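1. Generate a structure from the sequence data that follows.
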Amino acid sequence: MLRPRIIPSLLLHDKGLVKTVNFKTPKYVGDPINAVRIFNEKEVDELAFFDIDATTLNKEPDYVLIEKLANQSRMPLCYGGGVKTVEQAQKIFGLGIEKIALSSAVIQNPQLVTQIADRVGSQSVIVVLDVKKKLFGGYEVYTHNGKKATGINPIKFVQELEQLGAGEIIINAIDQDGVMKGYDINLIDKIAEVISIPLTVLGGAGSMRDVEKVIEKHGVIGVAAGSLFVFKGPYKAVLINYPTQKEKNTVFKIHLK
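-> Predicted coordinates:
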């Protein structure tokens, strides 16, 4: 039986892990290799790493670090950051990564989705859209860590991406990032309504109840979070955590009825 996925989302910056609020003020939260080892023990569904330096600094993916992460991981890994070509994607898959997340490069060249999917299969090609609310209603896709507006409507664009061969869409709500006050349910509803490929949502989780609300409404969906799995308590002490199988079953109860 297909189940929802609960996915820690980790940001790479200067070879360390950081957490942001509204894509700003990155706070160091630890070593990525150590984090993978801890998440191994906690038997997470999947783990996602996003290099927030690669695109903004126009850097190649850090293949050495990616290989170290893949070698340590006992769970499926998704990597995003700086991937602009089919050759880069193939190199990363060769290091042991299961999914590649494309973002800014797809805005400039949507056909990149098709080109990579034709080589490795759609199931391994993910597109991440960083989305912000517009002042007078609606949503817009941003790139470069939320600094560059694209004028693109995410609800229309995800339909195009599905046709191009994307195997999954990750919607990252910039306004909710690091705030820990819940997901943008309205945005999730709008995206889920127009695509049939897997959807993962990111931005806003402050408790497992926030995760549960999304699963209650949308069933088989990926629910990703950053702060929820690296902080603990009202003062945000750094502590890597993840729900036990018993806790996950409680969250899944609506879907599994």
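
2. rest of the way, CA atoms for contacts and neighbours
-> OK.

3. Next up, the contacts around Y183.
-> The contact partners of Y183, by CA atoms under 8 Å, 6 or more residues apart in numbering, come to 173, 176, 202-205, 210, 214.

4. Helix, strand or coil: sort out it for me.
-> coil (DSSP: H, G, I helix; E, B strand; the rest coil).

5. D51 and G204, how far apart?
-> 20 Å (CA to CA, to the nearest Å).

6. Proceed likewise with the subsequent sequence, for comparison:
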Amino acid sequence: MNRRLIARLDVKMEHLIKGIHLEGWRKVGDPKKRAKLYYEQGADELLYMDVVASLYGRNNLSGIVREVASEVFIPITVGGGIRSLEAVREMLSVGADKVAVNTAATQDPDILRAISDTYGSQATVLSIEAKKQVTGGWEAMTDNGRNHSGRDAVAWAVEGQKLGAGELLVTSIDQDGTGRGMDAALISAIAREVDIPVIASGGVGNPRHVVDVLKNPDVSAVAVARDLHLEKHTLGDFRDACHAAGISTRHVGLEKVA
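-> So this is what the prediction gives:
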């Protein structure tokens, strides 16, 4: 099975941004131009997250997604502020293939079942922003890592699958934006308890970090942000490292945006 290399683009208003531990955001580029660049570099998918959606009560990425989807022919997942079936319908209508839900699902888990029943589990992604606890384990946080849900991240992942999620996006708040490597223990703890694809996110600082996580056969994909946005590495660098380690990824030829 090919593992996926996903470009993650966190967006605030019209700007591509990146922070550390899901805070301290700074502008790092244009979210539309970067999407096209990463597509040309061979990204398997794009992940757009509206980081201030919870403040405004809705996702504001429809314009960006509409433009990008007309020129980028790989799956697009959109998250942030997805709180209703109407919000899901809007995102899918402008070109998204999947929606990622976090805060709304912790408040009303049945939204996962509603999305899955209406649009299919393949379009339903449960986003889990996990923070390590001093007593052990990880708590699932909400509102872009600002608030506590009181839910154990691993147990919540298992419940999310039962409710209809077809995929999990697992972000380590502790590692996010640090470039120090991913929280392999967190990713492994969740991946071994579920049967649906798991996307690991948070902490990639070099190709070795991606390889280390994808050595776990239960991990389906890695989402990379910081290293791409700061132009420290390209998606080709990550793909080459995976191939050198014997990890299967999609063969990328000379695909270009038309």
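
7. TM-score for this pair?
-> Overlay of the two chains. TM-score (TM-score structural alignment, normalised by the length of the first structure): 0.91; 249 aligned residues with a CA RMSD of 1.8 Å.

8. number of nearby residues for G57 of the second structure?
-> As a burial measure, G57 of the second structure scores 12 neighbours (other CA atoms under 10 Å).

9. Now do whatever residue of the first structure lines up with S93 of the second structure against D51 of the first structure, distance only.
-> Residue correspondence to the first structure (TM-score structural alignment): S93 of the second structure is matched to G94. Separation of G94 of the first structure from D51 of the first structure (CA to CA): 18 Å.

10. Pick out whichever of those two has more residues nearby.
-> Between G94 of the first structure and D51, counted using other CA under 10 Å, D51 has the larger neighbour count: 21 against 11.

11. Isn't that one up against I66?
-> No. In this structure, D51 of the first structure is not within contact of I66 by CA atoms under 8 Å, at 10.1 Å.

12. what's the overlap in contacts for the two?
-> Y79.

13. Whichever strand or helix holds I170 of the first structure vs the second structure - mean distance after superposition?
-> For I170 of the first structure, the element it lies in under DSSP states H and E is strand 168-173. Aligned to the second structure and superposed, strand 168-173 of the first structure gives a mean residue distance of 0.4 Å (mean CA distance after the TM-score superposition for the first structure).

14. So what touches the helix or strand following that strand?
-> Going down the chain from strand 168-173 of the first structure, the next helix or strand is helix 185-194, by DSSP H and E. The contact list for helix 185-194 of the first structure, computed with CA under 8 Å, 6+ apart, reads 154-155, 158-159, 171, 199, 201, 214, 218.

15. So how do I select the buried members of those in PyMOL?
-> To isolate the buried ones among the contacts of helix 185-194 of the first structure in PyMOL, judged by 16 or more other CA atoms under 10 Å, type:
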select buried, resi 154+155+158+159+171+199+201+214+218
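
16. Just to be sure, which of the contacts of helix 185-194 of the first structure are found in helices?
-> Under the assignment DSSP state H, the contacts of helix 185-194 of the first structure contribute 154-155, 158-159, 214, 218 to helices.

17. Let me know the closest of those to F231 of the first structure.
-> Of all these, V214 has the smallest distance to F231 of the first structure: 20.8 Å, by CA to CA.

18. check contacts around that closest one.
-> Counting by CA under 8 Å, 6+ apart, V214 of the first structure makes contact with 183, 185, 223.

19. So which of those is the closest to T85 of the first structure?
-> V223 (27.7 Å).

20. For the first structure, which segments count as helices?
-> Counting by DSSP H, the helices of the first structure are 32-41, 63-72, 86-94, 104-108, 111-120, 154-164, 185-194, 208-218, 227-230, 245-256.

21. mean shift between the shortest one and the second structure?
-> Spelled out, that is helix 227-230 of the first structure. Looks like 1.3 Å for helix 227-230 of the first structure (mean CA distance after the TM-score superposition for the first structure).

22. residues in contact with that helix?
-> By CA under 8 Å, 6+ apart, the list of residues contacting helix 227-230 of the first structure reads 8, 19, 29, 178, 180, 205-207, 238-242.

23. Filter those residues down to the buried ones.
-> Of those, these count as buried by 16+ other CA under 10 Å: 8, 19, 29, 178, 180, 205-206, 239-242.

24. can you tell me which of those residues are in strands?
-> 8, 19, 29 (DSSP state E).

25. ok, the last one - contacts?
-> With contacts taken as CA under 8 Å, 6+ apart, V29 of the first structure has the following neighbours: 16-19, 230, 238.

26. circling back to that earlier point, closest to Q123 of the first structure among the contacts of V214 of the first structure?
-> V223 (17.4 Å).
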